[in-house]
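sharing a sequence plus its predicted fold:
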Amino acid sequence: MAEGTKPKGGRSAQLERTGLRHGWTTGACATAATTAAYTALLTGEFPDPVTVTLPKGQRPAFALAAEELADGQAMAAVVKDAGDDPDVTHGALVRATVRRGGPGTGVVFRAGPGVGTVTRPGLPLPVGEPAINPVPRQMMREHIAEVARRHGGSADVEIEISVDGGEEIARSTWNPRLGILGGLSILGTTGIVVPYSCSAWIDSIRRGVDVARAAGRTHVAGCTGSTSEKVAVAVHGLPEDALLDMGDFAGAVLKYLRRHPVPRLTIAGGFAKLSKLAAGHLDLHSSRSQVDKGFLAGLARQGGADDALAVAVAGANTGLEAVQLCAAHGVPLGDLVAEAARATALGVLREAPVAVDVICIDRAGTIVGQVEPGRAYG
């Protein structure tokens, strides 16, 4: 998550102290449903609950929400429980239908209703493949092999994963922008959803960079919201696959671009959020960083503010009030914040070949501060 101050023991220890309940990824749910379905296909009985082994050795048990056994195939379903995380897939019904495959075919994955298909390069799966990520695929392969060993079956099967209502749910995710069409992705590297870790959002940022690079984009924009995204498009004419829904996770964008550079990055966002980046914060969420009015007053002094104006800035109710006070006195606080935010970004990028410009806006989308690559105020 965020850079900077953390309780001793890290995020996991903090969550344990708060009593928030962990949940299970769609990949874990799909693995549980697959295991139950293939067991029934071989034995005629569905294990309920069904226990699976996650990548780090945990062995959760999942109750079945639906089951159906027919000639040559079996279907089992599990309700996705995201714990106390505000996950859009919480409560979704994840289904696995398992059919016998031809000798030597191995495990073949299919996208059923509500599961997307990859249509653009740059993702960890080839174009045309169902959006079932590599770790969930490996989990399902391992459990198929174990069920086959235990019950005398073959590991040559076809697995169709579907999610009830998944196509509608996917409209609230990054999938359409990433070129995953028709539904959700089956995700998860550990099988566990850590509440408020926002790992899925950060992973989507990374996949967005991958897709932009695969499309040959040389300029991407990390935007804090839809209004700043519209401004970035208006200023730079960027296509949809060059837009990164950065949200509060400036650090995630910058660290991934440090390892996987794109020649130019625009950072666009509300003045208050970008003033936090200017002050060195990489997580811009209100619960984890605050607008530092004293810092803004210091920047205002650098821009020519007298003592009275600096005191007024330090006592402003909001960041935007501070920038408005300065604008009335000819002090370009917005530009100074943009410049400082760019300096923070370049510090995280280190020597990566990424030129950075910054656009600060107000709530209406009006640009109140801006700095171009290689330019500084004054």
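Structure received. Residues are numbered from 1 along each chain as shown.

rest of the way, CA atoms for contacts and neighbours
OK.

if I look at the nearest residue to residue 177 once chain neighbours are set aside, how far off is residue 291?
Nearest residue to residue 177 in three dimensions, chain neighbours excluded: residue 241, at 6.2 Å (CA to CA, 6 or more residues apart in numbering). Noted for residue 241: a distance of 31 Å to residue 291, by CA to CA, to the nearest Å.

what does residue 267 give?
Distance from residue 267 to residue 291, by CA to CA: 18 Å.

who's more crowded, the two?
Ranked by neighbour count (other CA atoms under 10 Å), residue 267 and residue 291 place residue 267 first, with 29 against 21.

show residues contacting stretch 311-329.
By CA atoms under 8 Å, 6 or more residues apart in numbering, the residues outside stretch 311-329 that reach it are 271-272, 275, 291, 293-294, 296-297, 300, 305, 309, 332-334, 362, 368.

buried members of those into PyMOL, please.
Buried residues within the contacts of stretch 311-329, by 16 or more other CA atoms under 10 Å, are selected in PyMOL with:
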select buried, resi 271+272+275+291+293+296+297+300+305+309+332+333+334+362+368
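
among the contacts of stretch 311-329, which are located in strands?
residue 368 (DSSP state E).

ok, so of the contacts of stretch 311-329, who is nearest residue 19?
Of all these, residue 19 sits closest to residue 291, with 28.7 Å by CA to CA.

so how many other residues sit close to the residue nearest to residue 177?
Neighbour tally, residue 241, other CA under 10 Å: 20.

how far away is it from residue 203?
16 Å.

equivalent analysis for residue 27, please.
15 Å.

neighbour count for those two, which is higher?
residue 27 (30 against 12).

can you tell me the SS state at that one?
helix (DSSP: H, G, I helix; E, B strand; the rest coil).

that one is in contact with residue 192, isn't it?
No: with contact defined as CA atoms under 8 Å, residue 27 does not reach residue 192; the gap is 9.2 Å.

one more to weigh against that first structure:
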Amino acid sequence: MTETAPLRRGWTTGACATAATRAAVEGLWTGHVPEAVTIRLPRGETPRFEIVDAAVGDGWAEAGVVKDAGDDPDVTHGATVRVRVRASAGGVTFRAGEGVGIVTKPGLPVAVGEPAINPVPRAMMDEAVAEAASLLGATPDVEITVSIPGGAEIAQRTWNPRLGIEGGLSILGTTGIVRPFSCAAWIASIHRGVDVARAAGLTHVAGCTGATSERVVQALHGLPDHAMLDMGDFAGGMLKYLARHPVPRVTVGGGVGKLAKLAQGAMDLHSRRSQADLAGLSDWAGRDLTGCNTVLEAVSLAPDLPARIAEEARARVLRIIDAEVDVVVIDRAGTVLAHAR
């Protein structure tokens, strides 16, 4: 049997921006930008980054790092994270350059009007400046402008527009490391969506398993974009956060197959991590469905089954959160099969 090679990890935009910052401040203070730099990540790792697009001018220096996301399907893989530093006064300050967004809605870990550079990357860049200043005998007072050429277009494929981050991408990462196909980044985005909705005073949010169910639910309830939480398969990640950060009304929408798994107690709805129990569905339908290959096939034999799935899914949600809850079950074409409320 052939062994599968381990997936290759990558680096966050925050780690790339930190490496570019380290190279750029050296260029600012010595007149020469190094070809590569080593930085320290929050958990002690010390990766080395090659530098591209180096430049030095009158009172400024610039360096770039090409983001390598490893084997993760990250939309920013291959993008260049560039940092320009200028001498300033009063410590380290941050600006958004081309392709880096500005926060326009409250609820995120960065204040409204600030560049979308999250707290951990800011701390990493601050530390890189301080370390270089200590080695080179310089004063660590610099203005850091982070840019990602093409970032505004890439951002349209992220949650940033929905979260109120306008004009580009965010500089992210709590560890500096991208772990391939990690659930953590998706769940963190769900949490930020809840935070933004609460800060905006919304009383109704919706989490859906995919684009079709989201479209149906949003139209059904007339919800704004920032009320829509990108739940995907992570029902548990959304519901557990809503239990700690409540919103008065919650809608859960999805295809009949995924919501059957939620109805039967699964909190991760991915096909690799949970399966619908056809024997249990048979009990609900009052007929044997164990010979079916899919839940949709079972529904074709038991037309009343979606209503039971919706009710059972709603009951599962109510075990976790204290809110007004409704559940919308659809087929692949987007037809509503059942609505429990």
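Ah, there it is. Note that the coordinates shown come from a computational prediction; the quantities given were computed from them, not determined experimentally.

okay, and the counterpart of residue 78 of structure 1 in structure 2 sits in which element?
In structure 2, the residue paired with residue 78 of structure 1 according to TM-score structural alignment is residue 65. Assigned by DSSP states H and E, residue 65 of structure 2 belongs to strand 60-66.

now do that strand: which elements does it pack against?
Strand 60-66 of structure 2 is packed against helix 13-30, strand 52-57, strand 80-87, with contacts defined by 3 or more CA pairs under 8 Å, 6 or more residues apart in numbering; DSSP states H and E.

hey, where'd the strands end up in the stretch 101-250 of structure 1?
107-111, 114-115, 117-118, 157-163, 180-181, 183-184, 192-193, 219-223, 243-245 (DSSP state E, counting those that start in this stretch).

which one, of these, ends up nearest to residue 169 of structure 1?
Taking CA to CA, strand 183-184 is the member of the strands of the stretch 101-250 of structure 1 nearest to residue 169 of structure 1, at 7.2 Å.

who are the packing partners of the closest one?
Counting by 3+ CA pairs under 8 Å, 6+ apart, strand 183-184 of structure 1 packs on strand 114-115, helix 166-170.

most tightly packed of these?
strand 114-115 (a mean of 25; mean count of other CA atoms under 10 Å).

that strand maps to which residues in structure 2?
Using TM-score structural alignment, the partner range for strand 114-115 of structure 1 is residues 99-100.

what does stretch 51-61 of structure 1 give?
Mapped onto structure 2 using TM-score structural alignment, stretch 51-61 of structure 1 covers residues 38-48.

centre of the chain to the matching stretch, how far?
23 Å (CA atoms, centre = their mean, to the nearest Å).

tell me which element residue 360 of structure 1 is part of?
strand 355-361.

that strand against structure 2, how far on average?
Taking mean CA distance after the TM-score superposition for structure 1, the mean distance separating strand 355-361 of structure 1 from the aligned residues in structure 2 is 1.1 Å.

list the helices and strands that strand packs on?
strand 264-270, helix 271-278, helix 333-349, strand 367-371.

swap the cut-off to 6 Å and go again
Judged by 3 or more CA pairs under 6 Å, 6 or more residues apart in numbering; DSSP states H and E, strand 355-361 of structure 1 is in contact with strand 264-270, strand 367-371.

between those strands, which gets nearest to residue 142 of structure 1?
It's strand 264-270; of these, that one is closest to residue 142 of structure 1 (CA to CA) at 40.9 Å.

that closest one vs structure 2, average offset?
Mean for strand 264-270 of structure 1 is 0.5 Å (mean CA distance after the TM-score superposition for structure 1).

for residue 38 of structure 1, what are its contacts?
Residue 38 of structure 1 makes contact with residue 98, according to CA atoms under 6 Å, 6 or more residues apart in numbering.

can we see that at 8 Å?
Contacts of residue 38 of structure 1 (CA under 8 Å, 6+ apart): 74, 98-99, 144, 147.

also residue 209 of structure 1?
Applying CA under 8 Å, 6+ apart, the residues near residue 209 of structure 1 are 220, 242, 244, 256-257, 260.

same question for residue 264 of structure 2.
276-277, 312-313.

the residue nearest to residue 177 of structure 1 maps to what in structure 2?
Checking TM-score structural alignment: residue 241 of structure 1 goes with residue 226.

distance of that match relative to residue 215 of structure 2?
Distance from residue 226 of structure 2 to residue 215 of structure 2, by CA to CA: 13 Å.

next: residue 111 of structure 2.
According to CA to CA, residue 111 of structure 2 and residue 215 of structure 2 sit 30 Å apart.
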